[in-house]
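Undergrad: My questions are about this predicted structure, shown below with the sequence.
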Amino acid sequence: MYTTYSTFLLAGRTIHCINFDPTSFTDADLLWLPHHQQLSEAGRKRKADHLAGRIAAFHALNRQAVPGIGSSGEPLWPAGVSGSISHSGTQAIAICAEKGIVGIDCEAIIDEREAHEIQNGVIDAQEAQLLVASHLPFDQAFTLTFSAKESLFKALFPQVQAWMGFDSARVTALAAHTLTLTLTRPLPPFAQNQLFTAHWCQHDATVVTLICAA
């Protein structure tokens, strides 16, 4: 599969980025992955997305390891490392850290009509008012909220080990480069009303959100 590698900074952290051409993917490309047999039944798009994400993670790990696949589909990072992977369209990104929690997500801007159609499953009335008050275009503000919640759940999952719906956290502030998320229920070991800061940027045609905490 044809790929190009680059990096960019978000909140002072290096984000490893792979742009890829899914039309150039072949099943033989998967043989690079130690866990390639686990993907034998996956569809072509899933295989290409997964491979691009693992290549990005390989760079994030200083080209020393490739994360495997956990029982819930999560990446399995080396001992002592926290990491996160995301992909959207023809781009995959990854980040890792030696301590704390980390979650990253990239999303293409969701069309405003679609955003209004699905918003009740993602945000509540209080959040909707906050997004309007942010003065960002609704499609961008909604996509940022969707993405930030995805980043948060990725960051928390290694410790929570449970499914988290979009109503598990509420966006309580949205600024030029950050969002504040507040847990609406306990997610042990994290407490109800615990706050998390998500940093965000627009990168090419996508928004990227990042949560890093000690």
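TA: Okay, I see it. Numbers count the residues shown, from 1 in each chain.
Undergrad: Every contact and neighbour count from this point should use C-alpha atoms.
TA: OK.
Undergrad: mind listing the strands for the chain?
TA: Taking DSSP state E, the strands of the chain run over residues 2-10, 13-21, 68-69, 75-76, 82-88, 91-97, 101-108, 169-174, 178-183, 195-203, 206-213.
Undergrad: mind checking which of those strands is nearest residue 127?
TA: Proximity to residue 127, assessed across those by Cα to Cα, is greatest for strand 169-174 (6.2 Å).
Undergrad: Pull out the buried residues from the closest one.
TA: Of the residues in strand 169-174, those scored as buried under the neighbour-count criterion (16 or more other Cα atoms under 10 Å) are 169, 170, 171, 174.
Undergrad: And stretch 61-68, by the same measure?
TA: Applying a neighbour-count criterion of 16+ other Cα under 10 Å, one finds 61, 65, 66, 67, 68 buried in stretch 61-68.
Undergrad: could I get those residues as JSON lines with distance to residue 13?
TA: Putting the buried residues of stretch 61-68 into JSON lines (distance: Cα to Cα, whole Å) gives the following:
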{"residue": "61", "distance to residue 13": "14"}
{"residue": "65", "distance to residue 13": "20"}
{"residue": "66", "distance to residue 13": "20"}
{"residue": "67", "distance to residue 13": "20"}
{"residue": "68", "distance to residue 13": "23"}
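Undergrad: Among those residues, which one sits closest to residue 180?
TA: Distances from residue 180 to the buried residues of stretch 61-68, taken as Cα to Cα, are shortest for residue 61 (28.2 Å).
Undergrad: Just list the residues touching that closest one, thanks.
TA: Applying Cα atoms under 8 Å, 6 or more residues apart in numbering to residue 61 gives the contacts residue 96.
Undergrad: Structure two is appended below for comparative analysis:
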Amino acid sequence: MIADLLPAPVASAWRRDDTEPVALYPEEAAAVARAVPRRQREFATVRLCARLALRRLGLPQAPLAPGVRGAPRWPHGVAGSMTHCAGYRAAALARTTDVLSLGIDAEPAEPLPEGVLDGVSLPGERGHLDELAARLPGVPWDRLLFSAKESVFKTWYPLTGRELGFDEASLVFEPAPDPRGHTGTFTARLLVPGPVTGGVRRDRFTGRWLVREGLVLTAIVLTR
């Protein structure tokens, strides 16, 4: 499903469970040696997805050990993003000659726990979600906002190397008709100076979203 949100230069793969055996590199295994079995399994499966995406780019497999904040250290010349939630794991990768940065996120299509929305949103965003909910009540808009902000952060961080707070980007969603489920686009306006790439300051990220088969998926791809 994540491929439905990604342009042609991006390769992706996804799995709904952790049933396939995955051989981890030593540095990968060391990163989760003390984790609970469930975490070890999802860690391995999402790396299986990343290896499949590398293969689709015509690139060799490589260890994908986590670095700062747990983000994977991608091979030279590769931009990528991983995500996992209950019932879904995915990875999306591209060559840096095509893509500056990208971010994907998956979440269960359920409302956020009580009180979480206020901590991850701005007042204007909450009003926007109320308007959207009146139009399309079948979409968990609060969860979609959370997912889209995760994709914003995953896109932002490789370009800046610094944290981005939930209150440092303001999002607007635009639904689009789709017979398979709810989908659309979103725009994130950065409320802090955006990264400068190729002499251009990027103060807005645009992405795509969908809600289908019990999942919320979001993706941002900054192409060159």
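TA: It's in. No experiment lies behind these values; they were computed from the predicted model shown.
Undergrad: Is it possible to get a markdown table of the buried residues of strand 169-174 of the first structure that adds distance to residue 102 of the first structure?
TA: Rendered in a markdown table, the data for the buried residues of strand 169-174 of the first structure read as follows (distance: Cα to Cα, whole Å):
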| residue | distance to residue 102 of the first structure |
| --- | --- |
| 169 | 16 |
| 170 | 18 |
| 171 | 18 |
| 174 | 20 |
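Undergrad: What mean distance separates the longest helix along the first structure from the matching residues in the second structure?
TA: If each helix of the first structure is counted by residues according to DSSP state H, the longest one is helix 138-160. Helix 138-160 of the first structure: mean distance to aligned residues in the second structure after superposition is 1.4 Å, counting by mean Cα distance after the TM-score superposition for the first structure.
Undergrad: and that helix, what other elements does it pack with?
TA: Using 3 or more Cα pairs under 8 Å, 6 or more residues apart in numbering; DSSP states H and E as the contact definition, the elements that helix 138-160 of the first structure packs against are strand 101-108, helix 112-118, helix 125-133, strand 178-183, strand 195-203, strand 206-213.
Undergrad: any idea which of the ones you listed is most buried?
TA: Between those, strand 101-108 has the highest mean count of neighbours, a mean of 26, where neighbours are mean count of other Cα atoms under 10 Å.
Undergrad: Any idea how far it is from the middle of the chain?
TA: Averaging C-alpha coordinates over strand 101-108 of the first structure and over its chain gives two centres that are 2 Å apart (Cα atoms, centre = their mean, to the nearest Å).
Undergrad: repeat for stretch 165-179 of the second structure
TA: What separates the centre of stretch 165-179 of the second structure from the centre of its chain is 13 Å, taken as Cα atoms, centre = their mean.
Undergrad: and for it, what are the contacting residues?
TA: Under the contact criterion Cα under 8 Å, 6+ apart, stretch 165-179 of the second structure has outside partners 119-122, 125, 128, 145, 149, 182-192.
Undergrad: for the residue nearest to the spatial centre of the second structure, what are its contacts?
TA: Most central residue of the second structure, judged by C-alpha distance to the mean C-alpha position with Cα atoms, centre = their mean, is residue 104 at 1.7 Å. Listed by Cα under 8 Å, 6+ apart, the contact partners of residue 104 of the second structure are 81, 82, 83, 91, 92, 150, 151, 154, 217, 218, 219, 220.
Undergrad: The fifth one pairs with which position in the first structure?
TA: By TM-score structural alignment, residue 92 of the second structure lines up with residue 95 in the first structure.
Undergrad: how close does its match sit to residue 165 of the first structure?
TA: Between residue 95 of the first structure and residue 165 of the first structure the distance is 23 Å, computed by Cα to Cα, to the nearest Å.
Undergrad: Comparing those two, which shows the higher neighbour count?
TA: residue 95 (24 against 12; other Cα atoms under 10 Å).
Undergrad: ok, back up a step: switch the strands of the first structure over to JSON lines; also include distance to residue 36 of the first structure.
TA: Rendered in JSON lines, the data for the strands of the first structure read as follows (distance: least, Cα to Cα, whole Å):
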{"stretch": "strand 2-10", "distance to residue 36 of the first structure": "18"}
{"stretch": "strand 13-21", "distance to residue 36 of the first structure": "18"}
{"stretch": "strand 68-69", "distance to residue 36 of the first structure": "9"}
{"stretch": "strand 75-76", "distance to residue 36 of the first structure": "14"}
{"stretch": "strand 82-88", "distance to residue 36 of the first structure": "17"}
{"stretch": "strand 91-97", "distance to residue 36 of the first structure": "18"}
{"stretch": "strand 101-108", "distance to residue 36 of the first structure": "24"}
{"stretch": "strand 169-174", "distance to residue 36 of the first structure": "34"}
{"stretch": "strand 178-183", "distance to residue 36 of the first structure": "36"}
{"stretch": "strand 195-203", "distance to residue 36 of the first structure": "30"}
{"stretch": "strand 206-213", "distance to residue 36 of the first structure": "28"}
